[in-house]
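1. sequence unknown, structure follows:
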């Protein structure tokens, strides 16, 4: 990847979690990029701006950015970042929640074609369903002409709201999975796809509480399937929900890679290919048995690349080392990775270990990885080098197949609630 020109700073105070999508989206007609983020008290604006739910609205032609506040001082937590949707009528939809500290899914709808102007905030109250236990995350996906917002809600399971008017109003759809809760919550799920089929990957619980495996399934015509098409739930989101363990296991906790046991797996990204294939990036601890007595961030986290061929057969390869946990109290946090939404052979990875030679880096850098054999081997190109700060959580924004708008945030992050980071963009035309 050509590393020129220099990245554009699109927001001087922001970060995001990775269980909401789409967090960034391009309108190809107007060449407008919109990305959501949450301002922190350590950044510019301090406490007066802390917890703002913000959108950076970028004019890709002019290379300029405008910051729009959806909700002032909602909560200083990167889990509150909005999910975005471009409606058929030219308006934008933004949906967001707090991090399990209230029971409201909030949303706003923009003026036609203008993501800098927004209508009033509305909210769906989950409390009668959750008993006041809170809701987290928003994922907007269309299935069979209906818009769904997947969230972690009832019993901290994956649930959904549904809208038949493109997000003007919402109703409870039901639970996707359920199981007895262990520790903090049940399962971390990533979604991709719109139209007839949505693919998903998910875990058992939080990796600090449970030795997770990773599972895959898909929803098509209201039916939840395993990877090979076997029906798991003939009426998904209705009645009793199955456990996610009934889906296809794609990365097994306790499996060994080059003799090293991997454990506590976590979902990172998933994208559909153009030929009914699916790609996923997953993380796991490596060699945990050698470090059980250490009370600090796990020193060896790994990225894995999983590829499903049409028909449902998975192959999994180790992608790269991710380095130690990003924070001492969140030992499974990594710099993350993003699959190109229009080219699943292309992945952007944030790591503190150079994937070309295994050398330890001073900070997390972003690398572009390309495979020509389904993930067995990779060619690596640095996107950032010799940085003075960490470069974290890349997003390859969808919306315009002709370009690769790559976003990340850079700076210092000590917690999901505390960081001094700026959001940057490197926008390049897609190479043939």
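-> Right, received. Where do you want to start? Worth saying up front: this structure is predicted, and the values here are computed from it rather than measured.

2. hey, let's count contacts and neighbours off CA atoms from now on
-> Fine.

3. first to last residue in stretch 224-240, what's the distance?
-> Separation of the first and last residues of stretch 224-240 by CA to CA, to the nearest Å is 13 Å.

4. Now it: buried residues?
-> Across stretch 224-240, burial judged by 16 or more other CA atoms under 10 Å covers 224-228, 231-233, 235-237.

5. between these, which is nearest residue 316?
-> residue 227 (14.2 Å; CA to CA).

6. sec struct for the nearest residue to the closest one once chain neighbours are set aside, please.
-> Nearest residue to residue 227, sequence neighbours excluded (CA to CA, 6 or more residues apart in numbering): residue 312, at 4.6 Å. Secondary structure assignment for residue 312 (DSSP: H, G, I helix; E, B strand; the rest coil): coil.

7. Would you check that residue 92 makes contact with residue 84?
-> Yes: in this structure, residue 92 is within contact of residue 84 by CA atoms under 8 Å, at 7.1 Å.

8. TSV for the buried residues of stretch 224-240, including distance to residue 383 and secondary structure?
-> Listed next are these as TSV, based on distance: CA to CA, whole Å; DSSP: H, G, I helix; E, B strand; the rest coil:
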residue	distance to residue 383	secondary structure
224	38	strand
225	38	strand
226	36	coil
227	34	coil
228	36	coil
231	42	strand
232	41	strand
233	43	strand
235	44	coil
236	41	coil
237	41	coil
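
9. which of those residues sit farthest apart?
-> So, the buried residues of stretch 224-240 by CA to CA: farthest apart are 228 and 237, at 20.3 Å.

10. can you give me the strands in the stretch 151-300 of the chain?
-> Ranges of strands in the stretch 151-300 of the chain, per DSSP state E, counting those that start in this stretch, are 158-163, 171-175, 190-192, 197-202, 214-220, 223-225, 231-233, 248-251, 256-257, 260-272, 278-286.

11. can you redo these as JSON lines with distance to residue 58?
-> Shown next, in JSON lines, are the strands of the stretch 151-300 of the chain (distance: least, CA to CA, whole Å):
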{"stretch": "strand 158-163", "distance to residue 58": "28"}
{"stretch": "strand 171-175", "distance to residue 58": "32"}
{"stretch": "strand 190-192", "distance to residue 58": "24"}
{"stretch": "strand 197-202", "distance to residue 58": "28"}
{"stretch": "strand 214-220", "distance to residue 58": "33"}
{"stretch": "strand 223-225", "distance to residue 58": "37"}
{"stretch": "strand 231-233", "distance to residue 58": "41"}
{"stretch": "strand 248-251", "distance to residue 58": "37"}
{"stretch": "strand 256-257", "distance to residue 58": "43"}
{"stretch": "strand 260-272", "distance to residue 58": "24"}
{"stretch": "strand 278-286", "distance to residue 58": "28"}
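
12. next, the one to line up against it:
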């Protein structure tokens, strides 16, 4: 469908929405999906079969690719149809939304500069309804002068958006905000957030999945390098029994730009798995299971991934969900077709079967009073891995209902010979009952892993509760490889939580800090907005 681009206008001096909620330009993009409507055979690409039509085409029974069914023709709103007229675009309050979206793209005025104090960086609400968890990456990407951010709408502001997989584009020069719906109504679950990757030809790839309830990996690519224009969606099924959760994308230039997508659940295994593309995301091929945990229990290792973009992909992982296991933390690396320990010792070829945790390098030893969960992984200037993780402490002798009252953030880096592991600070309590290991979240700065951004409902230096008990975002820096830390509080919101901060790679001296602001009651029920602070 046609796409409208709204140019920012000079902001009115004193007029603002009373509720403070920004409006946005929104469009579904050509071929947007509704629900899990794609079908197809195992291992085949599926292009829009059975997809629910855009709102302006609901009078058409279905959209069918030409030639896909005898006796049926693609209707005026089916594949290959000309784009609808501008007035048919699914843009709400078109006359107002353009100016409001432009206004919302303009940063809020900074706090007054009194007494020579440094002025606070400006904040921008990029999306008024969005969530993500921390096991799909990259959730944000700087691409051709624009910041791209993927998220899942929960319908907290507009029920019609519930379960929409969305991509927000923020022009870093003009402040223009442009939102594309990659998939309408898939699932209101933060596990479904998309992963983003820039391809070798300048296009952007987005992949996303349901939360373990079907076999499909969904994906779309941009039309050329314009991140406002997206090709129709497709889906890939590694096998009929696969139950996919998460997607993590990495491209290796030394392997002829092969794209790896890491997910969970090949062949209903519940295990970290992988597939790959050798044709620029035109198609996908089945890989295998990456990590297995032998034993009678059906454990699910959790993994964070980091790559140098050339020939190496690093893995930071646990044996299981910390709810079910006193998790330790491990590292391994893929290089030259094989899996290796941190010191380079060979484990096995990638295609020869999964590794088990005991074959990798152990960073942290878990126990009843020290249960680890991986949070982030990055590479330093020498290509060495740096890890951030959380630990639930002191719960070994407590009743289950009292678990999750004390978490710590930790930092580990590989110095070329060994892992140096130290505490960053206090993380506070569990985010909500039922998920005792959910914390506010911590991310490493990908351009400078000696800086982290964390969310806590306590002072990370002392553990003292914060006023109001809300989670706030802090910056922490270490001048000595993790032995000591300096903290700076970045948010002070007395009524809303500031959660799951992330930072995409950008350029030296520039930081695009993102977080989720509002309330998170569960991974399927939240009132969160996506906030940007450019530093």
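-> Yep, that arrived. Computed from a predicted model, the values in this text were never measured in an experiment.

13. just to revisit the earlier point, between the strands of the stretch 151-300 of the first structure, which one is nearest to residue 426 of the first structure?
-> That would be, of these and by CA to CA, strand 260-272, which comes in at 19.8 Å.

14. Mind giving me the packing neighbours of the closest one?
-> strand 190-192, strand 197-202, strand 214-220, strand 278-286, strand 337-340 (3 or more CA pairs under 8 Å, 6 or more residues apart in numbering; DSSP states H and E).

15. List just the one of these that sits closest to residue 327 of the first structure.
-> For those, the distance to residue 327 of the first structure is smallest for strand 278-286, at 14.3 Å, taking CA to CA.

16. residue boundaries of the strands in the stretch 51-200 of the second structure?
-> 123-127, 140-143, 146-152, 165-171, 177-184, 195-198.

17. Where do the strands of the stretch 301-432 of the first structure begin and end?
-> Using DSSP E, counting those that start in this stretch, strands in the stretch 301-432 of the first structure cover 301-308, 314-323, 337-340, 343-353, 360-370, 379-382, 390-396, 403-415, 418-429.

18. Give me the aligned partner of residue 209 of the second structure over in the first structure.
-> In the first structure, the residue matched to residue 209 of the second structure (TM-score structural alignment) is residue 97.

19. surely that match meets residue 137?
-> Yes: here residue 97 of the first structure reaches residue 137: they are 6.1 Å apart, a contact under CA under 8 Å.

20. Give me the common contacts of the two.
-> residue 80 (CA atoms under 8 Å, 6 or more residues apart in numbering).

21. ok, now which ones touch the residue minimising distance to the centre of the second structure?
-> Centroid-nearest residue in the second structure: residue 139, 3.2 Å away (criterion: CA atoms, centre = their mean). For residue 139 of the second structure, the contacting residues are 149-151, 193-196, by CA under 8 Å, 6+ apart.

22. most surrounded residue in those?
-> residue 193 (36 neighbours; other CA atoms under 10 Å).

23. Give the closest residue to that residue in space, chain neighbours not counted.
-> Leaving aside its sequence neighbours, residue 193 of the second structure is closest to residue 151 (5.0 Å, by CA to CA, 6+ apart).

24. The one you found matches what in the first structure?
-> Aligning on TM-score structural alignment places residue 151 of the second structure opposite residue 37 in the first structure.

25. I figured that match was touching residue 55, is that so?
-> Yes: with contacts counted by CA under 8 Å, residue 37 of the first structure reaches residue 55, the gap being 6.4 Å.

26. now the nearest residue to residue 249 of the first structure once chain neighbours are set aside: how far from residue 175 of the first structure?
-> Nearest-residue entry for residue 249 of the first structure: residue 215, 4.4 Å, with adjacent residues in sequence omitted and distances by CA to CA, 6+ apart. Note on residue 215 of the first structure: its distance to residue 175 of the first structure, by CA to CA, is 17 Å.

27. And for residue 30 of the first structure?
-> Distance, residue 30 of the first structure to residue 175 of the first structure, by CA to CA: 37 Å.

28. which residues of the first structure does stretch 318-333 of the second structure align to?
-> Alignment of stretch 318-333 of the second structure against the first structure: residues 203-218, by TM-score structural alignment.

29. Ends of the matching stretch, what's the gap?
-> 14 Å.

30. what comes into contact with stretch 178-196 of the first structure?
-> 19-21, 139, 141-145, 155-158, 198-206, 209-210, 220-221, 241-244, 266-272.

31. count of neighbours near residue 120 of the first structure?
-> 9.

32. do residue 534 of the second structure as well
-> Neighbours of residue 534 of the second structure (other CA under 10 Å): 14.

33. Nearest residue to the aligned partner of it in the first structure in space, please, no chain neighbours.
-> In the first structure, the residue paired with residue 534 of the second structure is residue 427, using TM-score structural alignment. Counting by CA to CA, 6+ apart, residue 427 of the first structure lies nearest to residue 405, which is 4.2 Å off, once chain neighbours are set aside.

34. Now check that neighbour against the second structure: what is it aligned to?
-> So, by TM-score structural alignment, residue 405 of the first structure is matched to residue 512.

35. swap in residue 157 of the first structure?
-> So residue 157 of the first structure corresponds to residue 271, using TM-score structural alignment.

36. that older thread, if I line the two up, what does the residue nearest to the centre of the second structure land on in the first structure?
-> Aligned partner of residue 139 of the second structure by TM-score structural alignment: residue 23.

37. what about its match, distance to residue 78 of the first structure?
-> From residue 23 of the first structure over to residue 78 of the first structure (counting by CA to CA), the distance is 12 Å.

38. now swap in residue 413 of the first structure and tell me
-> 11 Å.

39. and residue 140 of the first structure, what is it in contact with?
-> 21-22, 83-85, 147-150 are the contacts of residue 140 of the first structure under CA under 8 Å, 6+ apart.
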